[in-house]
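Participant: Quick one, fold the following:
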Amino acid sequence: MERLIEELGFSEQTIATAVNQEFVRSKDRGETLLVEDDTIEIVTPRQGG
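Facilitator: All right, here's what the predicted structure looks like:
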């Protein structure tokens, strides 16, 4: 998962991640393997008002 995050350009940002609707902690991303048909969510914080 960590490689995908880097390839998508999110490596320098604060993000939240999930695979198949299960939260993945930042320290676990390097150990999280992805397989075909996994659903990956990457969420970035936004300010609003």
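
Participant: Going by C-alpha atoms from here, please, whenever you check contacts or count neighbours.
Facilitator: Will do.

Participant: ranges for the helices of the chain?
Facilitator: Remark: helices assigned in the chain by DSSP state H are 2-7.

Participant: residue contacts, the residue nearest the centre of the chain?
Facilitator: Computing the C-alpha centroid of the chain and ranking residues by C-alpha atoms, centre = their mean puts Thr17 first, at 3.4 Å. Counting by C-alpha atoms under 8 Å, 6 or more residues apart in numbering, Thr17 makes contact with 23-26, 40-43.

Participant: To compare against the first, here's the next sequence to fold:
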Amino acid sequence: MSIVYNTIFINGQAFNCAKSMSLKELLLYLEFDLSLIIIEYNNNIVNSCEFQNIFFNPQDQIEIITIVGGG
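Facilitator: Predicted coordinates:
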């Protein structure tokens, strides 16, 4: 069985991912701590409980914002 890929854009950079990959799977693959990021998907902020329900279409755009603590 061959894998079908979509080209999406992550923070403006082209990225090929499997069509069957969810947003949550992608973020874990990229080794993000899901509790420390905010995701904008096609210009909409996504609640983390929805990550597993989002699958990509070609040309989708994702912005990943990392929360950094400090003092």
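
Participant: returning to what we had before: looking at the second structure, name the residue matched to the residue nearest to the centre of the first structure.
Facilitator: Using TM-score structural alignment, the equivalent of Thr17 of the first structure in the second structure is Ile39.

Participant: now do Val43 of the first structure
Facilitator: In the second structure, Val43 of the first structure lands on Ile65 (TM-score structural alignment).

Participant: same check, this time on Glu7 of the first structure
Facilitator: Alignment note (TM-score structural alignment): Glu7 of the first structure maps to Tyr29 of the second structure.

Participant: And for its match, the neighbour number?
Facilitator: The local packing of Tyr29 of the second structure (other C-alpha atoms under 10 Å) involves 10 other residues.
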